[in-house]
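Visitor: predicted model follows, preceded by the sequence.
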Amino acid sequence: MQEKAIPIALLKRDIIGIAKSGTGKSCAFLLPILEDLLKRENKNNSILRALILVPTRELAKQITQAIDDYSKYLDIKRVAVFGGISNKEQVRKLSNGVDIVVATTGRLLEHIKNNTINLSSVEKVVIDELDTMLDMGFLEEIEQILPYIGKNRQISMFSATINSNIKKLAKEFLKDPVVIEVTNQRDHVEKIEHQIVLVDEDNKSELLSYLIGSKNISQVLVFVNRKLEADDLVKNLNLDGLKSSCIHGDIRQSSRALALRKFKEKELRVLVCTDIAARGIDIENLPCVVNFSLPETINDFTHRVGRTARAGNDGVAITLLSVKDYKLMNEIEKELMLQIPRVELVDFPTKEKKPRTKTREKKSIKDKKIEAKQRDSKDKTKTKKPNKTKFRKTTKRG
């Protein structure tokens, strides 16, 4: 992504970048922004030049940290704008002047309405994880924000997939965009070691603890679909002696940040999260991801397993599969061109009724020849004899 996007961005062309998480998108859009800011002569008074919109607080913090890393020896001022915390510090930084704002849409709209931010000077706009933002229902908010930005702007949209809403948004706000697509999502998924463990739904929690302990997994990110499911699972894991915590939408931002920090520093062994809360989470050398519950979409599956095996490292993705998800798992494998073997553990035999599957018996060549002869003989007996036309005899009279 960096190789293809950076030269286009430096030409100030609008971009639609299609690539999965972990392909270096952050660097692809941050370096051109920093390069442009570096050329500015008047650095005494920072003027807002770049706006980066993201779906979650975690991703906002991650990108802000990336800005700090890349601009370590530059005089760049940035601020992260998101909800869940007091906005007083954000207002103070904005009033003192900043070069880059990284924001979630909801809190940014609050600042716009309160006149604590002016977007008219923004020249570069980046919308990251756009497909996720649309899935979360932020299309209307994005459409409200973009008109506040001056006409002399360059917009880059990055998404793992492209759909009709993304095309509609691009048609409305982008000028002759360059479309950059980097690898298919299945390319990365194939490099991950996948495992499927068959288990009854009621035994999933116990099996997860057994797998973490027996495989001696030092660090594991576990995905669930519901907030209550995450809370209950953390309780069970801690009772089993596995230090765990969770992050989801109902948990305060400070608690989410603390849990993520402890997990990265390996003070926690297990971090349980929902899909939305996990967007933007980047953990270096994460060895294992577990699908405790199968996600509802193939795109979410690729986002989940993509948390491991990043930057060329090894990683394992384990899916705990119960009968109710057999059909969806088959669809995921078909779409991603995967064939993952199923394993059933001796200590956790499955009792749920499995769907019937048609299996063809293997027949020998001799049996196949006999069947072919029988079909031929039946076909001959079925052939109809031609009808004989009866002619009437006539005699000529002279």
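Guide: Done, it's in.
Visitor: make it CA atoms for all contacts and neighbour counts henceforth
Guide: OK.
Visitor: residues in contact with Leu321?
Guide: Going by Cα atoms under 8 Å, 6 or more residues apart in numbering, Leu321 touches 196-200, 293-294.
Visitor: can you get me a residue count around the closest residue to it other than its chain neighbours?
Guide: What sits nearest to Leu321 in space, not counting adjacent residues and going by Cα to Cα, 6 or more residues apart in numbering, is Leu198, at 4.9 Å. By the measure other Cα atoms under 10 Å, the count of residues near Leu198 is 21.
Visitor: how close does Leu198 sit to Asn330?
Guide: Applying Cα to Cα, to the nearest Å, the value for Leu198 to Asn330 is 14 Å.
Visitor: how about Thr105?
Guide: Thr105 is 36 Å from Asn330, by Cα to Cα.
Visitor: who has more neighbours, these two?
Guide: Thr105 (24 against 13).
Visitor: close enough to count as contact, that one and Ile52?
Guide: No. Thr105 is beyond contact range of Ile52, at 10.0 Å (criterion: Cα atoms under 8 Å).
Visitor: which residues in the stretch 151-300 of the chain form strands?
Guide: Secondary structure of the stretch 151-300 of the chain (DSSP state E, counting those that start in this stretch): strands located at 154-159, 178-181, 193-198, 220-223, 244-247, 270-273, 288-291.
Visitor: among those, which comes closest to Gln65?
Guide: strand 154-159 (18.9 Å; Cα to Cα).
Visitor: the closest one: which residues count as buried?
Guide: 154-159 (16 or more other Cα atoms under 10 Å).
Visitor: now, among those, which is nearest to Ile180?
Guide: When these are compared against Ile180 (criterion: Cα to Cα), the nearest one is Phe158, at 9.3 Å.
Visitor: list the contacts for that closest one?
Guide: Phe158 is in contact with 16-19, 25, 126-130, counting by Cα under 8 Å, 6+ apart.
Visitor: can you rerun that using 10 Å?
Guide: 15-21, 25-26, 29, 126-131, 166, 179-181 (Cα atoms under 10 Å, 6 or more residues apart in numbering).
Visitor: next: Lys20.
Guide: Contacts of Lys20 by Cα under 10 Å, 6+ apart are 1, 129, 158-161, 181-186, 188, 299, 302-303, 306.
Visitor: next: Ser164.
Guide: So, once contact is read as Cα under 10 Å, 6+ apart, Ser164 ends up touching Ala170.
Visitor: got another one to weigh against that:
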Amino acid sequence: MMSFRNLNLINPIVRAVTEAGYSKPTEIQYIAVPHILAGRDIIGHAHSGTGKTAAYAMPILQLLKRNTPDHKEIRTLILTPTRELVLQLEESFKVYSKYLPLSQLSIFGGVLSGSQLAALRKRVDILIATPERLLDLVSQRYIDLSKIEILVLDEADRMLDMGFADDVKKILKLVSQKRQTLFFSATLPPDVQKFADAMLKNPVEITVNPTPSPMHTINQSVYFVEKTKKTDLLINILQDVSILRSLVFTRTKQGADRLVKQLERTGIFAAAIHGNKSQMARQQAVEDFRNSKIRVLVATDIAARGIDIEELPYVVNYELPDVPEIYVHRIGRTGRAGIQGTAVSFCDEGERSDLTNIQKLIGFIMPVEKFQYIH
């Protein structure tokens, strides 16, 4: 059986991850760790739950331990788009570095505390930051990025979706061109791939995208409906008051906002979450949804990542995704813990090929529902 020792990881790291309950490397860890230890740039295409963070954290810690000069410069920079992700990464690095003499610091929007300023004046091996806050502190000359040895972009697609592309480009000009760059993204649409290609040198491309079969506890069906009639159909479905909570997916931020306004005109309480919403607004919307203050949450795929709501009975694909795997992740938010869930999809004429690709992936032809237009 493959073990962490087979990856040539040092004992302090193996001990820390073993104590944390890790029994063996995941697929992305098995593939990525040797390449990162060898100094290669990486494009990692992997969703949450694949062990992606440990795949880059473990070798980074080992590389930093291998060469520990007496320094004050920041050696590794990890960029991620939100405060929640910064805190998640901070917790993970604390676990993996438990037995190593390496320092780390996290910064995100808000007031920089005295303890953080003190840490920046001493030694920071690993800095985890949101792009906007990082540039703010660079402009105030609290942070120097010129000696960065390893740069990580985590949740890169979400970072670009939230409008951080220009900030990331500014940061790239501030870090050493001799750096090692690790680029991780859950999806790789053309714009994200192009962004990665521009900043990486001869990267190793790793795709770990397990597609779980939709669970037998999810009732899936499809409505063939004209594009202009989708809102009528959704309102018709939501008039069933027994549907306590519905998560509705749109492709675009503008579409999500427009749909919320249309629903609220009919008395259906809803909120939208997407990259243009502030962190506070997204958190409030999810909390209101969780507490049933609103019945409907309209989301784009990237903004919906990380939402974990128990007893979510209904998922609606208002617009079908053009990447079939995304469909699986969307509907996987219902039907959990053995509780029956429902996932319905709206398919207009222009989405027929998307539906075909989805059904090919899941190996299942969805039953067709009939819709009586409301006049």
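Guide: Received the coordinates, thanks. All figures in this text were calculated on a predicted structure; none of them were measured in a lab.
Visitor: for the two chains, what TM-score is obtained?
Guide: The pair, once superposed, lands on a TM-score of 0.67 when counted by TM-score structural alignment, normalised by the length of structure 2; 331 aligned residues with a Cα RMSD of 4.4 Å.
Visitor: count the neighbours of Asn357 of structure 2 for me.
Guide: For Asn357 of structure 2, the neighbour count with other Cα under 10 Å is 15.
Visitor: on that earlier part again, redo the strands of the stretch 151-300 of structure 1 as TSV? Include distance to Asp282 of structure 1.
Guide: Converted to TSV, those look like this (distance: least, Cα to Cα, whole Å):
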stretch	distance to Asp282 of structure 1
strand 154-159	17
strand 178-181	22
strand 193-198	19
strand 220-223	11
strand 244-247	14
strand 270-273	13
strand 288-291	12
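Visitor: burial of Gln139 of structure 2, as a residue count?
Guide: Careful, residue 139 of structure 2 is Ser and not Gln. Ser139 of structure 2, neighbours per other Cα under 10 Å, totals 11.
Visitor: alignment lookup: it to structure 1.
Guide: Here Ser139 of structure 2 is matched to Lys113 in structure 1, going by TM-score structural alignment.
Visitor: residues contacting its match?
Guide: Residues in contact with Lys113 of structure 1 (Cα under 10 Å, 6+ apart) are Arg107.
Visitor: do the same with Ala66 of structure 1
Guide: 26-27, 30, 60, 72.
Visitor: picking that back up, which one of the strands of the stretch 151-300 of structure 1 lies closest to Glu335 of structure 1?
Guide: Comparing the strands of the stretch 151-300 of structure 1 against Glu335 of structure 1 with Cα to Cα, the closest turns out to be strand 193-198 (15.1 Å).
Visitor: which other helices and strands contact the closest one?
Guide: helix 204-214, strand 288-291, strand 316-321, strand 342-343 (3 or more Cα pairs under 10 Å, 6 or more residues apart in numbering; DSSP states H and E).
Visitor: out of those, which gets nearest to Lys43 of structure 1?
Guide: strand 288-291 (44.3 Å).
Visitor: ok, average deviation of the closest one from structure 2?
Guide: Superposing on structure 2 and averaging over aligned pairs (mean Cα distance after the TM-score superposition for structure 1), strand 288-291 of structure 1 comes out at 4.0 Å.
Visitor: contacts for that strand, please.
Guide: Strand 288-291 of structure 1 has contacts (Cα under 10 Å, 6+ apart) with 192-196, 208, 212, 217-225, 270-272, 301, 304-309, 314-321.
Visitor: kindly recompute the last result at 8 Å.
Guide: Contact with strand 288-291 of structure 1 is made by 217, 219-224, 304-305, 307-308, 315-320, as judged by Cα under 8 Å, 6+ apart.
Visitor: out of these, which end up buried?
Guide: Applying 16+ other Cα under 10 Å to these flags 219-224, 304-305, 307-308, 315-320 as buried.
Visitor: and the two most separated of these?
Guide: Every pair of these checked by Cα to Cα; the farthest is Val224 and Gly315, at 19.2 Å.
Visitor: measure Glu206 of structure 1 to Asn45 of structure 1 for me?
Guide: 58 Å.
Visitor: what of Ala170 of structure 1?
Guide: The gap separating Ala170 of structure 1 from Asn45 of structure 1 is 33 Å, by Cα to Cα.
Visitor: those two: which has the busier surroundings?
Guide: Using other Cα under 10 Å as the criterion, Ala170 of structure 1 and Asn45 rank with Ala170 on top: 19 against 10.
Visitor: need the nearest residue in space to the residue nearest in space to the middle of structure 1, chain neighbours excluded.
Guide: Structure 1 has His303 as the residue nearest its centroid, 2.6 Å off, counting by Cα atoms, centre = their mean. Leaving aside its sequence neighbours, His303 of structure 1 sits nearest to Ser21 (Cα to Cα, 6+ apart; 6.8 Å).
Visitor: contacts only, for the one you found.
Guide: Contacts for Ser21 of structure 1 were tallied using Cα under 8 Å, 6+ apart; they are 160, 303, 306.
Visitor: which ones are touching the alignment partner in structure 1 of Ser185 of structure 2?
Guide: Matched by TM-score structural alignment, Ser185 of structure 2 corresponds to Ser159 in structure 1. Ser159 of structure 1 sits next to 16-20, 128-132 when contact means Cα under 8 Å, 6+ apart.
Visitor: strands - which of those land there?
Guide: Those of the contacts of Ser159 of structure 1 mapping onto strands are 16-18, per DSSP state E.
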